[in-house]
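Student: Mind folding the following:
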Amino acid sequence: MHSRSIRKTRAAALVAAGALLLTACSGGSEPEETSADAGAAGSDAVAAAEEFLVPWNGEGEKNLLIDEPLDAPVKEGAHVVYLDVGTPVSAVMWNNLQAPAELLGLKLERVETGRDAQSVNTAMNTVVELAPDGVINITLDPIFFESQIEQLDALGIPIVSGSVMNTVEYGLPEAFNGPEWMTTNGQVLGAAAIARSGGAEDLVFYNVPEFPFSKYELEGAQSKVAELCPECELRVVDIPIAELGSTAADRVISDLQANPQTEYFIAAVDEVQIGLPSKLELAGIDVPGIGMWTAPPNNEQVAAGDQDATLSVDLNLMMWTVLDQLLREMGGQDYEWPDVATRASTLTRVTEQANAPEDPVVGYVAIADYQDRFAANWLVD
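Tutor: The predicted structure is shown next:
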């Protein structure tokens, strides 16, 4: 809805600029560079962005990232701990682990870590005392629990990670969605901002510095925007993690009011957009945007046409994949991730109103029969 209005404005500018160019040519003088040339460059940028985004349209055959059976079935009652950092998306991921845990007969336990160093240290000491068979960590930086990593390693307890950028540095298995994956999806966000806005030149990126992955999304967006549109400006505004779920939308409103030239925004975490559309309307601001790490309210907003788009992550497939990695680590089984473009395009898709998920809680489903495929690989009868 919003992006169409931007395209109409740019189209009108192109027509006007074209008329000026014809007038200059009829005078017999050499035409100088006009806004028509800038418009053509903008059109090229949009076309290049749309071409880049093709793998992220959600179409085509997709496979599990590790598509081979386990060496042996998982033991009944295996104890797996999930580290919950307390964000809405973290809660969604916890819920997404319930079905595979039931399928495998796992004892799944959630440990809330908090967000400060002291809370994390206390929580991780609890994990060591629990001595589970394996640990799943989503987004928590290992720098906060380095000593507990050593203790768990001494006990032979593996830790697998999602959206953690420095696993290898701390002796942990490489996450499938580490720095390269995040950078690639950041490029998708940048390309989507260009394509969906019809070639906007004034953009802003809402960064959440406490999330280590956010800076990689930012770097990816910056590199792709610079490649597609060297004359574009991509401002960066930090939104503290403590404001997610509370005042993040208000910070966006204040920024857009202070920078009325902004045409489109990118959010590293789509929780920034929860409740934002109504506040934008109330403030009289018509600036669309796209984010990543979609929560159910984002899906509802996209389906209603209130939110322009989101870079959907199939969070069910993500959590089943992370659990699959943990099972292989617990069993001492070798595995290998595919290339980063395959990993990124398998789990993520640009979602707009036309392809919004029917069920906002389930969200984007990349592989319709993923449960059956995992069950076969996990040797479940």
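
Student: contacts, neighbours, all on C-alpha from now
Tutor: OK.

Student: need the contact list for the residue nearest in space to the middle of the chain.
Tutor: Geometric centre of the chain, nearest residue: residue 292, 3.4 Å, by C-alpha atoms, centre = their mean. Contact partners of residue 292, counting by C-alpha atoms under 8 Å, 6 or more residues apart in numbering, are 267-270, 310-313.

Student: One more, please, to line up against the first structure:
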Amino acid sequence: MKQIQRPPRRGRTATRAFGALATAAALTVLAACGGQGGSSNGSSAAADPAAVQKATDATTALSAPPTFGLTDADKVDPAGAAGKKLWIIDISSSIPLVQVSDAATTQALGLVGATVKTYDGKGSVTEYTRGIQAAIADKADVIALYAIDPNLVAGPIQAAADAGIKVVVVQYGDPGAQLPKNVAAQVTYPYTDAGAAMANFIVSDAKGAAVGVEFISASDVSNSKAIVGGFQDTLKAACPNCSLTVDDVPVADWQTKITTQVNSTLGSHPDIKYVVPVYDGMATFAVPAIKTSGKKDVKLVSFNATKSIMQNLKDGDTVAADVGSPQAWEGWALADQFIRIVGGNPPLEDEKVGLRMFTAQNIGRIDLSAPESTWYGVDYESGYKKLWGVGE
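Tutor: Predicted coordinates for the structure are as follows:
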């Protein structure tokens, strides 16, 4: 796989926090998945039928409702959580998905007598630090960093550890990923699987045709690397003659650069049939670019399942598929880790928060006016209540 990378602008660096005010210029990687002579255009040869069927089967399986994966062996006594305090330092409290998760955590911990305080990090390392300092001063029992790379605030995390406060990271990396020093646990999604799911959909939807794909990554987001890896590895294995163009756009540049970047890439790569922003927050700016390009055969595939992108999918507009990451479920999972930690129990390595693929085949059965928690068809709330022995 040949890669050509445009160096970032001088004097600018990108942070790895989701929503951080990164100022690195976008870089472009042209990756030819098995193409001839290092070309990014690939070959016209179709994918192996067996690979297409495998991708189709994987897409169908992920389109079904996920299951609650924790069992009676994971039961925990919540008595130790009563009167305890969780501080959540959000990457940015203005992000709707963050609000959904925070509200779910607050609801869940209210059942066991614990309280939640949230702090708006405003996409700033300075604010993350202030939030951690405020939590320490307030004698928090646990501090959760929501979508914030803990490596950016190693000093404040050390201060929390010195004060006897445990730190949990949310959306850091794949389950089982090695955690940084002084981080007790994480709550996350299988990001590599999410990337693979998007690639599988494309191979299946294109019926194995050697299509061009633009993938828009965000290297300043810690979990982006896993998504990119899962996508690239799966696409290369299933469709070695597909061509892949990867454009990296830091979070701070999404609003100003994604639309222009997509327009430019579609103009210079006429073989592209799919645009894949790594997050729905990027898709908001990619959709207009696809529309203005006049290329009606270009589809968008994304990750997160935010309401606006899901509505676009339901309307049969530009979005062809969206891999959903249930935010309210994630909020309950954070509550579960909190209960375990403050009760002196080991945290779970994997809370097993599931994903669901949404496509034209199942979006018609989803009521987008209902809470996000209903879109996934799994009663995780009852599952956690059973584990905790409350509210039944």
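
Student: returning to what we had before: can you tell me which of the contacts of residue 292 of structure 1 is closest to residue 92 of structure 1?
Tutor: residue 313 (11.8 Å; C-alpha to C-alpha).

Student: gap between the corresponding residue of structure 2 for the closest one and residue 98 of structure 2?
Tutor: In structure 2, the residue matched to residue 313 of structure 1 (TM-score structural alignment) is residue 325. To residue 98 of structure 2, residue 325 of structure 2 is 12 Å away according to C-alpha to C-alpha, to the nearest Å.

Student: ok, these two, which is more surrounded?
Tutor: Counted by other C-alpha atoms under 10 Å, residue 325 of structure 2 and residue 98 do not tie: residue 325 has more neighbours, with 24 against 19.

Student: Relative to residue 301 of structure 2, how far out is residue 195 of structure 2?
Tutor: Residue 195 of structure 2 sits 10 Å away from residue 301 of structure 2, going by C-alpha to C-alpha.

Student: Give the aligned equivalent of the residue nearest to the centre of structure 1 in structure 2.
Tutor: Mapped onto structure 2 by TM-score structural alignment, residue 292 of structure 1 lines up with residue 303.

Student: Shouldn't its match be within a strand?
Tutor: Yes - using DSSP: H, G, I helix; E, B strand; the rest coil, the assignment for residue 303 of structure 2 is a strand.

Student: how much space between it and residue 356 of structure 2?
Tutor: For residue 303 of structure 2, the distance to residue 356 of structure 2 - C-alpha to C-alpha - is 10 Å.

Student: With residue 105 of structure 2 instead?
Tutor: Distance from residue 105 of structure 2 to residue 356 of structure 2, by C-alpha to C-alpha: 21 Å.

Student: How about residue 324 of structure 2?
Tutor: Residue 324 of structure 2 is 5 Å from residue 356 of structure 2, by C-alpha to C-alpha.

Student: One more: residue 173 of structure 2?
Tutor: Counting by C-alpha to C-alpha - residue 173 of structure 2 and residue 356 of structure 2 are separated by 18 Å.

Student: Helix or strand for residue 52 of structure 2, just tell me which one.
Tutor: helix 49-63 (DSSP states H and E).

Student: Other residues contacting that helix?
Tutor: So helix 49-63 of structure 2 is in contact with 197, 200-201, 203-204, 207-208, 238-239, 355-359, 362, going by C-alpha under 8 Å, 6+ apart.

Student: The equivalent of residue 214 of structure 1 over in structure 2 - how many residues pack around it?
Tutor: Aligning on TM-score structural alignment places residue 214 of structure 1 opposite residue 224 in structure 2. By other C-alpha under 10 Å, the residues close to residue 224 of structure 2 number 22.

Student: where do the helices sit along structure 2?
Tutor: For structure 2, applying DSSP state H gives helices covering 49-63, 96-110, 125-137, 154-162, 191-205, 224-238, 254-268, 280-293, 307-314, 327-342, 380-388.

Student: okay, the ones you listed in a markdown table with distance to residue 71 of structure 2 next?
Tutor: As requested, the helices of structure 2 are arranged in a markdown table below (distance: least, C-alpha to C-alpha, whole Å):
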| stretch | distance to residue 71 of structure 2 |
| --- | --- |
| helix 49-63 | 21 |
| helix 96-110 | 18 |
| helix 125-137 | 33 |
| helix 154-162 | 31 |
| helix 191-205 | 22 |
| helix 224-238 | 27 |
| helix 254-268 | 40 |
| helix 280-293 | 32 |
| helix 307-314 | 31 |
| helix 327-342 | 13 |
| helix 380-388 | 8 |
